[in-house]
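Undergrad: got a sequence here, can you model it:
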Amino acid sequence: MHVADIKKYFPIFNQQVNGHPLTYLDSAASSQKPIQVIEAIKRYYERDNANVHRGVHTLSSRATDAYEQARVKTARFIHARSEKEIVFTRGTTTAINLVASSFAKAICREGDEIVMTPMEHHSNLIPWQQVAAATGATLSYIPLQSDGTIDMQDVKNTLSERTKIVAISHISNVLGVVNPVKEIIHQAHRKGAIVLVDGAQSIPHMAVDVQDLDCDFYTFSGHKMCGPTGIGVLYGKRELLQTMQPIEFGGEMIDHVDLYSATWRESPWRFEGGTPMIAGAIGLGAAIDFLNEVGMEHIEAHDADLLHYAVQQLSSIKDVVIYGPLANRKSLITFNVGSIHPHDMATILDSSGVAVRAGHHCCQPLMRWLDVSATVRASFYVYNTREDVDRLINAILLAKKLFMEDGGDSKDRVL
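TA: This is a model prediction of the structure:
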């Protein structure tokens, strides 16, 4: 499958928005879905709709096979040792909260440290604040360099013998920076710490090998990688998952129940109480098939070319400030243009059919570090083209003409 032909697999692009072709540049929030994923979900509901694990009839057997096959596909996609290391959740947020509530609260004590960075998404910040409040552990932060990158000497200086948990994003959803997680994991393990990696932004854009990283936990969401909403993944080393207690109780996650006590199934099923996200898991499996067919190496190369072009074009516009490093970044650009409020910019872009994100991106501490209240974020994926970047640039120039006195500055080049 050639990347240049990818867009035809996404039905949502067969429309206009405000009289313009849809230019979707908000994939960091949620990606679009190829027809293969939509059809897989439709096929389940039309042909195999039944509960999993509980029935011996044909529909239940087929649904169970499809659900568990999605677990196998996910394990292979991230190179886990076993599908038993894959827990299906509602998304990255739920996966992180599961580790925080079930694992971290059991091992953290007063005086222990939980290490993070100021760039973390609220979903990888607030759960650890709650762990600290409940256990007496303290929060420590690896400082950022002036361009938003992490220096390994700062990592070594922040980690200590008291560090119990390190929670870090693989790629920042604001800065686009690729953090040196493999090196951070190595240093954390030398201190005896457990590492959780927030892979929500990395898993759609690069090949991930959890065994090579040697991370203890890795979390991501299906909806950012061409899959449906409401399905996510917690990868955990088997020996760690087996020590964790479930935090939701009910049907299917039990081994034995009597009137006064109960025992749990082995992981991952002990964490999937009740009717699981069957259609979501099947859709995720179809998304993984799609990404494998395209090839993660081709997706990564396409992303790099598109991002390089976008940075070049944005940098040519007077008054544009790009946040984060210009190199060692993936898939997104966060920026502001002069005194134009990000929400105003996003509104004008939308009038041209260009969809971007504006706001604090669930990273308020990082916004304060950047000394801004909000930014505009354009994020790219496999279905985007240079033509989409050109439309973004022209829409930004239109916004400048509307909001800035020198909007027609000769230094701005219209594509």
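
Undergrad: C-alpha from now on. contacts and neighbour counts both.
TA: OK.

Undergrad: what are the ranges of the helices in the stretch 101-250 of the chain?
TA: Secondary structure of the stretch 101-250 of the chain (DSSP state H, counting those that start in this stretch): helices at 105-107, 126-135, 152-158, 181-190, 210-213, 238-241.

Undergrad: what residues does the second one touch?
TA: Read that as helix 126-135. The list of residues contacting helix 126-135 from outside it, by Cα atoms under 8 Å, 6 or more residues apart in numbering, reads 96-97, 100-101, 104-105, 108-110, 114, 137-139.

Undergrad: out of those residues, the closest to Val166 would be?
TA: Nearest to Val166 among the contacts of helix 126-135 is Ile114, at 5.8 Å by Cα to Cα.

Undergrad: now that closest one: how far from Ala29?
TA: Using Cα to Cα, to the nearest Å, Ile114 is found at 27 Å from Ala29.

Undergrad: and those two? Which one has more around it.
TA: Taking neighbours as other Cα atoms under 10 Å, Ile114 and Ala29 compare with Ile114 leading, 26 against 16.

Undergrad: ok, the more buried one touching Leu139?
TA: Yes: counting by Cα atoms under 8 Å, a contact exists between Ile114 and Leu139, whose distance comes to 5.0 Å.

Undergrad: which stretch among the helices of the stretch 101-250 of the chain comes nearest His223?
TA: When the helices of the stretch 101-250 of the chain are compared for distance to His223 using Cα to Cα, the nearest one is helix 210-213, at 20.1 Å.

Undergrad: next, the second sequence, to be compared with the first:
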Amino acid sequence: MFTLKFIKQHFPIFNIKQSENKYFIYLDSAATSHKPKIVIDSLSIFFKKYYSNINRGLYKISGVSNSIYEKARSLTSTFVGSLSSKNIVFTENSTSSLNTVQRSFMLEKKLFQKKKRIMLSVYEHHSNIIPWKILSLNTGSKLVYVGTTSTGFINFKCFVAKLDRRTFLASLSSCSNTLGLLNKLKKITSLLAKINVISVIDGSQEVLHGKVSVRSLNCDFYTFSGHKMMSPCGIGVLYIKNKWLGYVMPTKLGGGVTFNLKLNQKVVLKTPPYVFEGGTPNINGACGLLASINYLNFLGYKPLRLQTIKMHFFFKKSILNVYVKDLVFIPKLSSNYLFHKNPVFLFINNKHSHDVSHHLNLFNLAIRSGFQCNQPLIEGGLKTHTVSRASYCMYNCFRCIRGFILNLKRNNF
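TA: The predicted structure follows:
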């Protein structure tokens, strides 16, 4: 098993002293993750030696670029447990992936003639609410929101009670970006598959911390962002189940999507996944994604998960040992939760979250403050207007947790 020190040395940003000769403590990995040297180096080599467009040039480096791009697709397919690389579409991020699905169904309004209900949970990220609200307005369909249990997980009984023959689609996050709780969605997706309801799963907060199998999950669509799993910004993934490949409408048409184009004849489009990737794609982003998946495979999910759970319990122990006035964690730091939770900790105290964030920044410590792109849950569910979030990752060590808690205590925080 790799040590935290061994992993941390792979991330250049944490090996450089910042202001006041202090190292940077980054606890905002749920927003975006930092990049290991292997990813940075892969991009540098790509730009220095192989950068060119793909599927267009008949010269050597174009062939190499194309090979890297398709290798990234193939490895991503294996990474999420897909049957084939043709099921993997590269997008800009998870938001783009969700919008691709939404726009495709918006073009097929006839689908909503009989089924007019879309189901979401109340704690979805804004990117998994807004597209469906727009789809609802354009098709006359109804949005149905499912609440959580007292422990913060999606309420399965409530979900089943609200599910009926009018339901067309359900879009859910496998892990909340605010509560950090891992939902066991297989029970839900299996039920949806039996009654022919489309399942869309946002796995953005899941892919960095645990093994994913879209086949086992049996979902119709699965999305995630590369930047949350140590890849560059601007590369995302949309998995499309086989049954939908020939049905989902491409929403971004242009160069690279057609075999034959004549002014007075029907456009002959390419087959998936290429028909969904119009224009010059983010080739360097795919190169970085390839490197980040290789890095995760090198480390292994099992030891990483064990290390995360150790960090969880150290976090809880440290909080109990250091009194911080009016500090409340949501959900509470119960030992039972810690086994079913990613490293995302939401908290409130007697200060505005922006003040907390500013205070910690003085000590080279970064957290997230505000609505966390989850305003319905923060205001509607938690009945507050501002929260703080600390989220760690494999490159954080016990010293980072200790520093976070001790600096919270300073100046009455």
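
Undergrad: what's the TM-score here?
TA: In this superposition the chains share a TM-score of 0.94, using TM-score structural alignment, normalised by the length of structure 2; 400 aligned residues with a Cα RMSD of 1.4 Å.

Undergrad: still on that earlier bit, okay if I get the helices of the stretch 101-250 of structure 1 as TSV plus distance to Gly55 of structure 1 and mean neighbour count?
TA: As requested, the helices of the stretch 101-250 of structure 1 are arranged in TSV below (distance: least, Cα to Cα, whole Å; neighbours: other Cα atoms under 10 Å):
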stretch	distance to Gly55 of structure 1	mean neighbour count
helix 105-107	35	15
helix 126-135	36	18
helix 152-158	51	14
helix 181-190	42	18
helix 210-213	34	16
helix 238-241	27	18
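
Undergrad: secondary structure element for the residue of structure 2 most remote from its centre?
TA: For structure 2, the largest distance from the centre (Cα atoms, centre = their mean) belongs to Asn264, which lies 42.9 Å off. For Asn264 of structure 2, there is no host helix or strand (DSSP states H and E).

Undergrad: same thing with Tyr337 of structure 2?
TA: Taking DSSP H and E as the definition, Tyr337 of structure 2 sits inside helix 335-338.

Undergrad: and the gap between Arg389 of structure 2 and Ser225 of structure 2?
TA: When Cα to Cα is applied, the distance between Arg389 of structure 2 and Ser225 of structure 2 equals 20 Å.

Undergrad: same check on Tyr239 of structure 2?
TA: Relative to Ser225 of structure 2, and taking Cα to Cα, Tyr239 of structure 2 is found at 12 Å.

Undergrad: neighbour count winner among these two?
TA: Neighbours around Tyr239 of structure 2 and Ser225, counted as other Cα under 10 Å, are more numerous at Ser225. The numbers are 30 against 27.

Undergrad: can you tell me which residue in structure 1 aligns to that one?
TA: In structure 1, Ser225 of structure 2 lines up with Ser221, judged by TM-score structural alignment.

Undergrad: what's the answer for Thr189 of structure 2, then?
TA: Taking TM-score structural alignment for the superposition, Thr189 of structure 2 sits opposite Ile185 in structure 1.

Undergrad: residue contacts, its match?
TA: Under the criterion of Cα under 8 Å, 6+ apart, the contact partners of Ile185 of structure 1 comprise 195, 213-215.

Undergrad: out of those residues, what pair is the most spread apart?
TA: Val195 and Leu213 (10.4 Å).

Undergrad: okay, helices next: where are they in the stretch 301-415 of structure 1?
TA: Counting by DSSP H, counting those that start in this stretch, the stretch 301-415 of structure 1 forms helices over residues 342-351, 364-370, 386-403, given from the N-terminal end onward.

Undergrad: adding mean neighbour count, write those out as JSON lines.
TA: Converted to JSON lines, the helices of the stretch 301-415 of structure 1 look like this (neighbours: other Cα atoms under 10 Å):
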{"stretch": "helix 342-351", "mean neighbour count": "19"}
{"stretch": "helix 364-370", "mean neighbour count": "17"}
{"stretch": "helix 386-403", "mean neighbour count": "19"}
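
Undergrad: adding distance to Ala75 of structure 1, write those helices out as TSV.
TA: Formatted as TSV, the entries for the helices of the stretch 301-415 of structure 1 read as follows, by distance: least, Cα to Cα, whole Å:
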stretch	distance to Ala75 of structure 1
helix 342-351	38
helix 364-370	32
helix 386-403	33
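
Undergrad: give me the neighbour count for the equivalent of Thr58 of structure 1 over in structure 2.
TA: With TM-score structural alignment as the criterion, the equivalent of Thr58 of structure 1 in structure 2 is Lys60. For Lys60 of structure 2, the neighbour count with other Cα under 10 Å is 11.

Undergrad: looking for the alignment partner of Arg81 of structure 1 in structure 2.
TA: Counting by TM-score structural alignment, Arg81 of structure 1 lines up with Leu83 in structure 2.

Undergrad: check contacts around that match.
TA: Leu83 of structure 2 neighbours (Cα under 8 Å, 6+ apart): 77, 215.

Undergrad: helix/strand/coil for it?
TA: Reducing the assignment at Leu83 of structure 2 to three states with DSSP: H, G, I helix; E, B strand; the rest coil gives coil.

Undergrad: next, count neighbours for the closest residue to Leu181 of structure 2 other than its chain neighbours.
TA: If you skip the residues right next to it in sequence, Leu181 of structure 2 has Lys341 as its closest partner in space, 4.5 Å away by Cα to Cα, 6 or more residues apart in numbering. When counting by other Cα under 10 Å, one arrives at 20 neighbours for Lys341 of structure 2.
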